[in-house]
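# sequence? don't have it. structure:
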């Protein structure tokens, strides 16, 4: 029996989707305990990271930057505020800006260190050039997801292009 769902699939389109799923599951499995040690969840990491990069971000800005819904970000923010990792600042009206506390900044730094170790372990068999190509390629794939989210690229056209290029 194959270890990964993607190992036994020949269709390139399905194989791609299953490989991404397998990779996501592996990252979740191996990163979850490190995050729990820091008192964090996987949903909190992107929010903390964006707040660190863009202090004062509103909930809507955080939702857009993390490609999640405002409701999901609101729940994450409530937990982060309760944990003392994020503080809110009134911006006028109902808008609130969000800032990392020292605790939140420390947890974010430590999470980045731990994810760097995990990435090193996963990418150990790739040369520096191969790693650069992989990251560049994944970046372009993620850019395509943004276009799909904005309904700029029909899904069926992309699937045919993928099959022709494999």
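Nice, I can see it. Computed from a predicted model, the values in this text were never measured in an experiment. Numbers count the residues shown, from 1 in each chain.

# all contacts plus neighbour counts: C-alpha atoms, from now on.
Fine.

# Counting neighbours, what do you get for residue 42?
Residues near residue 42, counting by other CA atoms under 10 Å, number 13.

# can you check residue 145 too?
Neighbour tally, residue 145, other CA under 10 Å: 14.

# And for stretch 61-72, what's in contact with it?
The contact list for stretch 61-72 (CA atoms under 8 Å, 6 or more residues apart in numbering) reads 46-47, 50-51, 59-60, 73.

# got it, and stretch 74-93?
Contact with stretch 74-93 is made by 43-44, 47, 56, 59, 96-105, as judged by CA under 8 Å, 6+ apart.

# So among these, which ones count as buried?
Neighbour counting by 16 or more other CA atoms under 10 Å classes 44, 47, 56, 59, 96-101, 104-105 among those as buried.

# now those in JSON lines, with distance to residue 10 and secondary structure?
JSON lines is the format used below for the buried ones among the contacts of stretch 74-93 (distance: CA to CA, whole Å; DSSP: H, G, I helix; E, B strand; the rest coil):
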{"residue": "44", "distance to residue 10": "36", "secondary structure": "helix"}
{"residue": "47", "distance to residue 10": "37", "secondary structure": "helix"}
{"residue": "56", "distance to residue 10": "47", "secondary structure": "coil"}
{"residue": "59", "distance to residue 10": "42", "secondary structure": "helix"}
{"residue": "96", "distance to residue 10": "49", "secondary structure": "strand"}
{"residue": "97", "distance to residue 10": "48", "secondary structure": "strand"}
{"residue": "98", "distance to residue 10": "46", "secondary structure": "strand"}
{"residue": "99", "distance to residue 10": "47", "secondary structure": "strand"}
{"residue": "100", "distance to residue 10": "46", "secondary structure": "strand"}
{"residue": "101", "distance to residue 10": "49", "secondary structure": "coil"}
{"residue": "104", "distance to residue 10": "44", "secondary structure": "helix"}
{"residue": "105", "distance to residue 10": "44", "secondary structure": "helix"}
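
# The structure to be compared is supplied as follows:
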């Protein structure tokens, strides 16, 4: 049993690693990285979110997200505005929206290719199983 569980965990990790490498290469063609694109997605989904909220959404520490947000700010992809108290709210700039759109197009194409070996029903089943595992 232990070997089966370890093999399953390793297979999931290998699939994630494959996806990340492919997405990183594809996103470079539009001038962004996987980490940057993921942060732009999180900000677009949560306009006005704090750095802490966005760190959680992107599976980063607060410190790592703050560093990334600083780079995105210097690149003109995001803006931070004061919120309540010490809170800084994050928003995409027009350039950030354009980068997100280009990146999303490339990511969709890449992910379709990576999951082409599974039919629509198999993808839905895999999604349900992973959702159940994480519940």
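Now that the structure is in, tell me what you want to look at. Being a predicted model, the structure only gives us computed values, none of them experimental.

# Mind checking the TM-score on these two?
The TM-score (TM-score structural alignment, normalised by the length of the second structure) is 0.88; 134 aligned residues with a CA RMSD of 1.7 Å.

# which bit of the second structure covers the longest helix along the first structure?
Determined from DSSP state H, the single longest helix within the first structure is helix 12-37. Mapped onto the second structure using TM-score structural alignment, helix 12-37 of the first structure spans residues 4-29.

# Helices - which of the contacts of stretch 61-72 of the first structure land there?
Those of these lying in helices (DSSP H): 46-47, 50-51, 59-60, 73.

# hang on, the earlier thing: figure out how far the longest helix of the first structure is from the centre of its chain.
11 Å (CA atoms, centre = their mean, to the nearest Å).

# quick one: buried residues of it?
12, 15, 18-19, 22, 27, 31, 34-35.

# from the chain's centre, how far out does the one helix or strand residue 132 of the second structure maps to sit?
Secondary-structure assignment from DSSP states H and E places residue 132 of the second structure in helix 120-134. Offset of helix 120-134 of the second structure from its chain centre (CA atoms, centre = their mean): 19 Å.

# Check stretch 34-54 of the first structure too.
When C-alpha coordinates are averaged (CA atoms, centre = their mean), stretch 34-54 of the first structure and its chain have centres 10 Å apart.

# How about stretch 156-166 of the first structure?
For stretch 156-166 of the first structure, the distance to the chain centre is 25 Å (CA atoms, centre = their mean).

# hang on, residue 56 of the first structure packs against residue 100?
No: at 9.1 Å, residue 56 of the first structure does not count as touching residue 100 under the criterion of CA atoms under 8 Å.

# Quick check: closest non-adjacent residue to the residue nearest the centre of the second structure.
Nearest to the mean C-alpha position of the second structure, counting by CA atoms, centre = their mean, stands residue 38 at 2.9 Å. Nearest residue to residue 38 of the second structure, sequence neighbours excluded (CA to CA, 6 or more residues apart in numbering): residue 58, at 6.7 Å.

# so what corresponds to the one you found in the first structure?
Matched to the first structure by TM-score structural alignment, residue 58 of the second structure sits across from residue 66.

# Now for that match, how many residues are close by?
17.

# same check, this time on the one 3 residues further on
Residue 69 of the first structure is surrounded by 13 other residues when neighbours are defined as other CA under 10 Å.

# distance of it from residue 61 of the first structure?
In this view, residue 69 of the first structure and residue 61 of the first structure are 10 Å apart by CA to CA, to the nearest Å.

# can you check residue 48 of the first structure too?
13 Å.

# quick one: which of those two has more around it?
residue 48 (27 against 17).

# In the second structure, what residue corresponds to the more buried one?
Aligned partner of residue 48 of the first structure by TM-score structural alignment: residue 40.

# How about its match, nearest residue that isn't a chain neighbour?
residue 100 (6.1 Å).

# Please say which position in the first structure that neighbour maps to.
For residue 100 of the second structure, the aligned position in the first structure is residue 108, judged by TM-score structural alignment.

# Under a three-state scheme, what state does its match occupy?
helix (DSSP: H, G, I helix; E, B strand; the rest coil).
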